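**Q** just coords:
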């Protein structure tokens, strides 16, 4: 009896929370499908800004930096990205915050291939829809709550699905494709939901880590015993002017420190007295997990080398959060898996709504029969 009552309460909460958050979860899941292949689709949809004809000599990193700095007067380059593939353009991000601009540059002749607001790019809009529902901080709060609801729906779904006896075990693992529409819909919701639940728990937990600072801080405290703060080291030199070719010197140093091919990022701080951080990707590391080094922004002198292997355990977990959530952690295979999980997740609110609608109609029918029998009796 106690078990049935617990299942009943769980089912009631599962139903109504699912109805409340269903539409938001569908939007998040469908946008998640697109984001699973963001890198690949970006190159297909917007190839004019990404692909160039390689030449024998590439412009120096300082030249690319200066070109980008000249496009928006009064704003400074905050990030410069150099691709490993010779046929891809260089990317510069100018300024910070919602007004940050993006520029794509041909690294061989300096031609501007595209410039505009960073957040207005198609996949940035999809990402903002996925994380903020295009509503900034209000949307972030809504998706954060929806993520908590999704975690509850996943766990409660397993409880509801759990077979009551041994005879029902086989039925719960298979979809009866030849069954009537109501039974087929139930199977599509319950059986599919069960298989997805293992991945959904992982996706929602990583989603919570990106939505709430306290979850991220908890990761650091559990892994490292304290919350880590990323502080940029200060320059070694006191000079106010940067030496000529300083960024090219940093690029050469990064390639010596980390000789593997990979995308190279330079994060330029707004304050002139702080160091520049270089980050280089590697095929041996998931996306977003980079080998880094800090350089004096005026002289290009190496201040500190920081391979990914040497960062704290908490920092490693934090860096793994996004590739796990997006499905890019092990390349194409996990991307396809993330796409399929997101696609089927988008269908769960629909099949769940149809189950509720079917039960509602079923409850109304006896009342109609009762009413008609009373009319016949009085007649």
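**A** Alright, I've got the coordinates. Because the structure is predicted, anything quoted here is derived from the model rather than measured.

**Q** going by C-alpha atoms from here, please, whenever you check contacts or count neighbours.
**A** Will do.

**Q** now the residue minimising distance to the centre of the chain. Nearest residue, chain neighbours left out?
**A** Per CA atoms, centre = their mean, the C-alpha nearest to the average position across the chain is that of residue 326, at 4.8 Å. Nearest non-adjacent residue to residue 326, counting by CA to CA, 6 or more residues apart in numbering: residue 36, 5.7 Å away.

**Q** is it correct that the one you found is in contact with residue 339?
**A** Yes: with contact defined as CA atoms under 8 Å, residue 36 counts as touching residue 339 (5.8 Å).

**Q** and here's the other structure:
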């Protein structure tokens, strides 16, 4: 006599409903997940890739005595007399060039200067940087706001796919390790692809969750929501970051001026006082060095009479991040924001971003990120292959919709919470529900094609 118990009909219907939702989401978002994983895997190794591609621009023979930063800027101005100098990154290693940002007509260029003799080593159009293109493809599909929303939607649904996938994977009527935590590679094609889809997802689930959640602060809607939460709860940048007291009159966020750490993106740019003579770049460097800003920082030059010098650096370890605003006339430090000043949420997000980009704990961080990206490609790819092999001829092959299915209170609550936490998911859920219940189920031909 068999002692095997069978799940009640309600659980079978819940399983069927979740499987159907998992299927729809997988078919739609698997291509996006694969693309994000490929571009993410490449971007993890940005330092190594750029050091190799631009080695002739980055590296020079170390000399004995560097010329002054003003002389370096003068060499650039001589080569580009019509250009406006916008930024300066001092050489931070004996064999590294200095980098000067200029606006030359409609082109934003980075000019690389030998700090020992002022010779221009080369220039790069900032729009032509390979890794910047990879970053735009990864973050917004090179499609601006629409692309950003699609990427955010795909990331949110990847999280839901993982949760629903783990529910479907969870062993119910078997105790075997094979097919649960060990893939069955010799049990036929269908079993092979099923296990290649499910088992790696279980092993990588924690890493996938971390990868998704640490990427969301960059997204448009979720990122803005997180930033507002940090501001409202005083867990972002503190008011005392402004060394001079009251908040500045300017409403321009620092991210609109130059690239800065996430926690400093919404830091308002203060205004400089009145004056006649602006600080020299040497004086700004002296302030940075006196305040022990981590080497590798970038100096953004003031924009207009009220503009300020902005010093920013985003090293591998977020604990070394710094963002300073300096009065261009008096040299007074108007704002000085460091990791120790961040609120709890800003600290957590800054560390999360470092983990996401693969530079928090060196090569091991990169390899773990790469392993997770490869795993996501295998999981999404095997899911698509599994569907392609099992789909009926001329049909989509969606799992059969459960009949007379009624959502329990906790399932309804989970859906509502997901819709609140991930606004785009809430909108997409509503659209899919309307399509499924108001259109697909009312058109027999379409219902038959869906399966």
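**A** It's in. Owing to the predicted nature of the structure, the values given are computational and were not obtained by experimental measurement.

**Q** the stretch 101-250 of the second structure: helices as residue ranges?
**A** Remark: helices assigned in the stretch 101-250 of the second structure by DSSP state H, counting those that start in this stretch are 130-140, 144-169, 189-215, 221-232.

**Q** trace residue 339 of the first structure over to the second structure, please.
**A** With TM-score structural alignment as the criterion, residue 339 of the first structure lines up with residue 370 in the second structure.

**Q** kindly report the same for residue 274 of the first structure.
**A** So, by TM-score structural alignment, residue 274 of the first structure is matched to residue 307.

**Q** mind listing what its match touches?
**A** With contact set as CA atoms under 8 Å, 6 or more residues apart in numbering, residue 307 of the second structure has these partners: 270, 271, 272, 327, 328.

**Q** stretch 158-167 of the second structure: which residues count as buried?
**A** Neighbour-count burial for stretch 158-167 of the second structure, counted by 16 or more other CA atoms under 10 Å, picks out 158, 159, 160, 161, 162, 164, 165, 166.

**Q** just put the residues you listed in a markdown table and tack on distance to residue 296 of the second structure.
**A** Output for these, formatted as a markdown table (distance: CA to CA, whole Å):
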| residue | distance to residue 296 of the second structure |
| --- | --- |
| 158 | 36 |
| 159 | 36 |
| 160 | 39 |
| 161 | 40 |
| 162 | 39 |
| 164 | 44 |
| 165 | 44 |
| 166 | 43 |
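
**Q** what is the nearest of those residues to residue 83 of the second structure?
**A** Proximity of those to residue 83 of the second structure (CA to CA) peaks at residue 158, which lies at 45.3 Å.

**Q** ok, now which ones touch the alignment partner in the first structure of the closest one?
**A** Using TM-score structural alignment as the criterion, residue 158 of the second structure maps onto residue 150 of the first structure. For residue 150 of the first structure, the contacting residues are 25, 204, by CA under 8 Å, 6+ apart.

**Q** pull the longest helix from the second structure.
**A** helix 9-43 (DSSP state H).

**Q** could you give the angle of that one to helix 130-140?
**A** Interaxial angle, helix 9-43 of the second structure versus helix 130-140 (axes from the mean of the first three to the mean of the last three CA atoms, to 10 degrees): 160 degrees.

**Q** in the first structure, what residues pair with the helix or strand that helix 9-43 of the second structure is followed by?
**A** Per DSSP states H and E, the first helix or strand lying C-terminal to helix 9-43 of the second structure is helix 46-53. Using TM-score structural alignment, helix 46-53 of the second structure lines up with residues 38-45 of the first structure.

**Q** now that stretch on the second structure. Mean distance?
**A** On superposition with the second structure, the average gap between stretch 38-45 of the first structure and its aligned counterparts reaches 1.1 Å (mean CA distance after the TM-score superposition for the first structure).

**Q** neighbours around residue 257 of the first structure, how many?
**A** 16 (other CA atoms under 10 Å).

**Q** counterpart of it over in the second structure?
**A** By TM-score structural alignment, residue 257 of the first structure lines up with residue 291.

**Q** got it, and residue 204 of the first structure?
**A** Under TM-score structural alignment, residue 204 of the first structure pairs with residue 212 in the second structure.

**Q** give the contact list for the closest residue to that match other than its chain neighbours.
**A** The shortest distance from residue 212 of the second structure to any non-neighbouring residue, by CA to CA, 6+ apart, is to residue 155 (6.2 Å). By CA under 8 Å, 6+ apart, the contact list for residue 155 of the second structure reads 33, 212, 216.
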